[in-house]
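1. No letters, just coordinates:
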């Protein structure tokens, strides 16, 4: 894939579904890593969902402190390691997680941003913060996959920030995740319209 192809998938108008462009830094990193088209499309879909979640949290729970820009960067690069392990684009595997974190560090990305490549599938690990949870949540709900354990952790952070009961936050989060999930088929179609790398 050429640099122009990567930039086009990362930033051009997507039509249906309308997806926010990836941050310029993320697009450049994906280009440098030689990310295949389907990976760039996946990251764009997850980034768009992360942006929706960030906006919702900021509007509904302004007392919850987290780095919104870090969430967006993390969502845009969390699977960059799949450029090195392309079989994990269409099948299971965890090699891309640490490989992605190490790749970002080699490219000069600060550790506090590179971490998302390694933490997006381990939301119960010690030291997991709100930003990590939101990246993990976006990486699930983009395709309408619901993970009760992960959602409960997000609910606990929301309830802890403003004192409203967890059941109330559960209902509010469920409502927004259901709404986001309704766009999953269009996001999946967009992702699969981009080719996998040749083996």
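-> Okay, I see it. What you see is a predicted model; the values in this text were computed from it and never measured.

2. Could you use CA atoms for every contact and neighbour count after this?
-> Fine.

3. any idea how far residue 117 is from residue 94?
-> 11 Å (Cα to Cα, to the nearest Å).

4. which SS state does the most centrally placed residue in the chain fall under?
-> For the chain, the residue nearest the mean C-alpha position is residue 75 (2.8 Å; Cα atoms, centre = their mean). Applying DSSP: H, G, I helix; E, B strand; the rest coil to residue 75 yields a three-state assignment of helix.

5. Included below, for side-by-side comparison, is a second structure:
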């Protein structure tokens, strides 16, 4: 039965329709016996990340953004919660380093495993546009707006493209407002799956 719930969290169409996780991530979640709610959450964040990174690519075609890294990062950012399921319903950051280590142990490169450890912090000097997009997806999927995160993303886009920050801010704000409009339905999808089957 637990794997049936996990399979439904990974495969149910969702409302709004949610894209499936990359097969590599779905297989890893199955092998770990991940909580169904975690799989549903990762799908919701991954789905928003697709929208974000594709918007950046369409608006800034000359900006080099590693789309695959963003999508894999969004799909695995909370994987450490398989080891710390209490953090699915309460606060905590133990899942971050645990997730990075788990991904490294399963053959992910450090460049891809880092998102599990960095998605909750965007203040470091080594933060990339990819990191900012994963962190933004992890907030806006539930319509949470974080001004300092959004400011960093706006500055990164403006610096990379030469556009004025106010112009980038207006465009980013419009996008995040649009993405946030489906937050209640994404939250309902996630809540339909148990933490502990």
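-> Received it, and whenever you're ready, just let me know what you need. All of these numbers come straight from a predicted model, not from anything done at the bench.

6. that older thread, with neighbour numbers in mind, choose between residue 94 and residue 117 of structure 1.
-> residue 117 (27 against 13; other Cα atoms under 10 Å).

7. residues contacting that one?
-> Residue 117 of structure 1 sits next to 74, 77-81, 96-98, 100-101 when contact means Cα atoms under 8 Å, 6 or more residues apart in numbering.

8. For it, which non-adjacent residue is closest in space?
-> In space, residue 117 of structure 1 comes closest to residue 78 once its chain neighbours are excluded; the distance is 4.0 Å by Cα to Cα, 6 or more residues apart in numbering.

9. Run through the helices of structure 1 in chain order.
-> Per DSSP state H, structure 1 carries helices over the ranges 3-11, 24-33, 37-60, 68-77, 95-106, 111-119, 130-141, 148-162, 166-181, 184-192.

10. Could you point out which of the ones you listed sits nearest residue 85 of structure 1?
-> Closest approach to residue 85 of structure 1 among the helices of structure 1 is made by helix 95-106 (5.9 Å; Cα to Cα).

11. And the closest one against structure 2, how far off on average?
-> Per the superposition on structure 2, helix 95-106 of structure 1 and its aligned residues are separated by 0.3 Å on average (mean Cα distance after the TM-score superposition for structure 1).

12. what helices or strands is that helix leaning on?
-> helix 111-119 (3 or more Cα pairs under 8 Å, 6 or more residues apart in numbering; DSSP states H and E).

13. tilt between the helix it packs on and helix 130-141?
-> Put simply, helix 111-119 of structure 1 runs at 40 degrees to helix 130-141, going by axes from the mean of the first three to the mean of the last three Cα atoms, to 10 degrees.

14. before we move on, back to that, from memory the residue nearest to the centre of structure 1 sits against residue 50, does it?
-> Yes: in this structure residue 75 of structure 1 lies within contact range of residue 50 using Cα atoms under 8 Å: 6.4 Å.
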